[in-house]
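> Here you go, sequence then predicted model.
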Amino acid sequence: MSDYAIGDLQGCLGAFDCLLEKLSFNADRDRLFLAGDLVNRGPDSLGTLRRVHALRDNVHTVLGNHDLHLLAVANGTIPSKRKDTLSEILNAPDRDELLGWLQQQPLLINLPEHNAVMTHAGIPPLWSLAQASQRAAEVETVLRNHSAGTFFTHMYGNTPAGWDEKLSGPDRWRVITNHFTRMRFVDQAAELDLTSKGEPDLPPAGFIPWFQHPGRIVTDTRILFGHWAALQGHSGVDKVDALDTGCVWGGSLTALRLDDLVRIQCHC
C-alpha cells in the first residue's frame, strides 16, 4: 500500500492516466490525495472529474478555487468565463451526481499517519493547525447544507483581506475560502494580496509568499498544497511541499509518495 499526494489536475486526463500507470496505482491497495483544482482550463474536465469520481473510494481531494468556480457556475451565481472549459460537465447527463459529490469534498484533509495536512493553497501563516481545521469545517458545513446558495452568491471578492474573529456570515466564509483556495502572497499582518499571480521572488511591494512569513506558526506537520504553478513544485521551506507543477500550462503532473517523499512525474 502506498499513499500519494498529487498536484492540480485541471482537466488534464491524459496526464492523470499516465501518472496512474507510472505509479502502478491499485485501487484496492493505494490511496491518492489530490490538492484540488480537478477541473478547468485543461482539455477534458468532464473526463477527469468522472475518473476521480469513479475512484472515489481510494481517491480523496480538497476543493480548489476552480472547483468552487464550477459549483458557483452550476448554481447559477455567475456565468462561465471566456477561458473556462466547464461546458461539458454542465451539460453532462451525470452532472448532478458529479457536482453533488464534488460539493461534499473538504477544504482541508488531515493525514495523521503521515503527520501531514493538505489544502489547495496552503495554511495561513498565523493560523494554528487546530484553527485551520476548525475554520475549514465552518465552510464545509455551509457547502453541505441549505446555505450553499448564499455562499456561492457571496463567494467572489478580495475582501476582507485579513482574518478577524469577529467576522460572520458571508464575509467570514469568503475570507476563509480565499485563504484556503487563493492564497499566495501575504503582508506582515498576514493579509492577502489576491491580485498577483507572478513569480514568488517578484512579489508585490510589501508582500511575501505565505510560507516565508517571519511569524508563521511552524510545527512538525508537513503542509501539502497546490495552486501555485510558478513555484515549479518547490517552496524552499522544509515540510512545505508544493505540488502544482503546471501540467495545464505544459509542465508536469507530480505525485509525492508520502511514504518516502519520492516525486514521480508525467510530462504534459
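That came through, no problem.

> switch to C-alpha atoms for all contacts and neighbour counts from now on
Fine.

> can I assume residue 193 is in contact with residue 186?
Yes - contact criterion Cα atoms under 8 Å: residue 193 and residue 186 qualify, at 5.9 Å.

> Next, show the common contact partners of the two.
Shared contacts of residue 193 and residue 186 (Cα atoms under 8 Å, 6 or more residues apart in numbering): residue 207.

> So which residues of the stretch 151-268 of the chain form helices?
Under the criterion DSSP state H, counting those that start in this stretch, helices of the stretch 151-268 of the chain are mapped to 169-181.

> any idea where the strands of it begin and end?
Here the stretch 151-268 of the chain has its strands, by DSSP state E, counting those that start in this stretch, at 185-186, 192-193, 208-209, 222-225, 240-242, 252-257, 262-267.

> List the buried residues in the longest helix seen in the chain.
Identified as the longest helix of the chain according to DSSP state H is helix 129-143. Residues 129, 132, 133, 135, 136, 139, 140, 142, 143 are the ones in helix 129-143 that count as buried (16 or more other Cα atoms under 10 Å).

> do stretch 28-46 as well
Buried-residue list, stretch 28-46, by 16+ other Cα under 10 Å: 31-46.

> Just the ones of the residues you listed in helices?
Checked against DSSP H, the buried residues of stretch 28-46 include these in helices: 45, 46.

> Return the subset of the buried residues of stretch 28-46 lying in strands.
31, 32, 33, 34 (DSSP state E).

> Residue 247: which of the residues you listed is nearest?
residue 34 (13.8 Å; Cα to Cα).

> got the contact list for that closest one?
Residue 34 neighbours (Cα under 8 Å, 6+ apart): 5, 6, 7, 8, 59, 60, 61, 62.

> if we take these, which one ends up nearest to residue 248?
Nearest member of these to residue 248, counting by Cα to Cα, is residue 8, at 8.5 Å.

> Second structure for comparison follows:
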Amino acid sequence: MPTYVIGDLQGCHGETVSLVERILAREAERGGEPPSILFCGDLINRGPDSLSTLRYVQALAQGSAGRIDAVLGNHDLHLLAVANGIRPESGSDTLDTILRAPDREALLHWLRHRPMAILRAGHLLVHGGVLPQWTAAQTMALAGEVEAALRSEHWTGFLAEMYGNQPDRWDDDLRGAARLRCIVNALTRMRFCTAEGVMDFKMKESAHADPATGLMPWFEVPGRRTADVTVVFGHWSALGLQVKPGIIALDSGCVWGGQLSAVCLDDHSLLQIPCTQYRQAKIS
C-alpha cells in the first residue's frame, strides 16, 4: 500500500481536497491498492475554512479502516484548549466556525484521539520535531504518554497544564505535567535547539540561527538518535519543503500563498498544489 504524507493544511479546504483527489487519481491510474494518506498536523487555523477542512479529514479517516490519519499539531491542540476555556482565541485564529458548529463535540472528540507520532516503514512522522536524545522507539513511547493523557477522563486538566516553555530540555527523571509539557513542546513546537538538546521557542521566522547563539535546526544536531529513520514533519514554513536523506519537511507555506505538498514515502516523489495567499506574515 503506497503511503503519502501531506503538510500543514491550516484550514485551506479547497487545496486539501484538490491534493487528496490528485493522490487518489494517481494511484487509481497505477491500478494498485488505495493509498494510505497521513497529515502532519495543523489541520486547522489561520486559513479560510477550518471547519470544512476538519470535517473533510475526519470523514476521510473514519471511512478508511486506518489508512488515513493525522498527527496533532500545535494549532490542533490550541483549538482543544480554546474550546475548553483554557486559552483565549488570538486575533489570527479562524476557529469560530468550529466552535459554533453543531457537530463541534464530535469533531473535538475525534481530534483529541489523534496520535502525536506515527512510525511507518522507516519514517517517523511528527508535527514539530524530535529531541536529539530520543530514539524513534522512545519517541513513540513518549508520544503515547501524551496520547493517554488526551484520551483520559481528565484530559482537560492535562490541557490546563500543557502550556509553558519549561522545562526546555529532556530528562528521563521528569514526571507529571512537566514531563508531558516537554514532550508536547518537542513534538509540536520545536524548531531550533542547542547541541545539548535545549529547545528555543523564540525563533519563528527564519530557517537559520546566528551561530553565536549555539542554536541549530533540531535535525542538524550531531549524533541525533533518530538518524536511522527518516523524520517527516511540518510546522516550519520558513524552512520550506525539504526532501533529503534523513528528513522530509513538508510545510511549504500553503496558508502564506505557497504550496500544499505531499510526498510518497515509498519513492519520495512529490505532488503539490498552488495555494492562494490567505495570510501576509510568515509566523507559525
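Noted; the coordinates are in hand. Nothing here was measured: the structure is a model prediction, and the numbers come from that model.

> For the ones in strands among the buried residues of stretch 28-46 of the first structure, give me JSON lines that also has distance to residue 118 of the first structure.
Converted to JSON lines, those look like this (distance: Cα to Cα, whole Å):
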{"residue": "31", "distance to residue 118 of the first structure": "14"}
{"residue": "32", "distance to residue 118 of the first structure": "12"}
{"residue": "33", "distance to residue 118 of the first structure": "8"}
{"residue": "34", "distance to residue 118 of the first structure": "9"}
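
> ok, which pair from those is furthest apart?
Longest span within these, Cα to Cα: 31 and 34, 9.9 Å.

> list residues touching both of the two?
By Cα under 8 Å, 6+ apart, the residues touching both residue 31 of the first structure and residue 34 are 59, 60.

> Can you find the partner of residue 140 of the second structure in the first structure?
Residue 140 of the second structure maps onto residue 133 in the first structure, with residues paired by TM-score structural alignment.

> how about the nearest residue to its match, chain neighbours excluded?
Take residue 133 of the first structure and drop its neighbours on the chain: the residue closest to it by Cα to Cα, 6 or more residues apart in numbering is residue 108, 6.7 Å away.

> Surely that neighbour is in contact with residue 117?
Yes - taking Cα under 8 Å as the definition, residue 108 of the first structure is a contact partner of residue 117 at 7.1 Å.

> Neighbour count for these two, which is higher?
Set residue 108 of the first structure next to residue 117 and count neighbours by other Cα atoms under 10 Å: residue 108 wins out with 24 against 19.

> What does the more buried one correspond to in the second structure?
By TM-score structural alignment, residue 108 of the first structure lines up with residue 117.

> hang on, the earlier thing: with distance to residue 176 of the first structure added, can I get the buried residues of helix 129-143 of the first structure in a markdown table?
What follows is those, written out as a markdown table (distance: Cα to Cα, whole Å):
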| residue | distance to residue 176 of the first structure |
| --- | --- |
| 129 | 14 |
| 132 | 9 |
| 133 | 11 |
| 135 | 7 |
| 136 | 7 |
| 139 | 7 |
| 140 | 11 |
| 142 | 12 |
| 143 | 13 |
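
> pretty sure residue 244 of the first structure contacts residue 224?
No - Residue 244 of the first structure is beyond contact range of residue 224, at 10.1 Å (criterion: Cα under 8 Å).

> related to what we said a few turns ago, can I get the strands of the stretch 151-268 of the first structure in CSV with distance to residue 73 of the first structure?
Output for those, formatted as CSV (distance: least, Cα to Cα, whole Å):
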stretch, distance to residue 73 of the first structure
strand 185-186, 27
strand 192-193, 24
strand 208-209, 30
strand 222-225, 24
strand 240-242, 28
strand 252-257, 26
strand 262-267, 30
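
> packing partners for the helix ranked longest in the second structure?
When the second structure is scanned for its longest helix (criterion: DSSP H), the result is helix 13-30. Here helix 13-30 of the second structure touches helix 50-62, strand 259-264, strand 270-274, going by 3 or more Cα pairs under 8 Å, 6 or more residues apart in numbering; DSSP states H and E.

> In the second structure, what range does stretch 183-196 of the first structure match?
Taking TM-score structural alignment, stretch 183-196 of the first structure hits residues 190-203 over in the second structure.

> Pull up the distance across that stretch, start to finish.
By Cα to Cα, to the nearest Å, the extent of stretch 190-203 of the second structure from end to end equals 10 Å.

> how many neighbours does the corresponding residue of the first structure for residue 126 of the second structure have?
Here residue 126 of the second structure is matched to residue 119 in the first structure, going by TM-score structural alignment. By other Cα under 10 Å, 28 other residues sit near residue 119 of the first structure.

> Closest to residue 74 of the first structure out of the contacts of residue 34 of the first structure?
residue 62 (18.6 Å).

> That closest one contacts residue 121, correct?
No - counting by Cα under 8 Å, residue 62 of the first structure stays clear of residue 121, with 10.1 Å between them.

> Among these two, which residue is more densely surrounded?
A direct count of neighbours by other Cα under 10 Å for residue 62 of the first structure and residue 121 places residue 121 higher, at 29 against 24.
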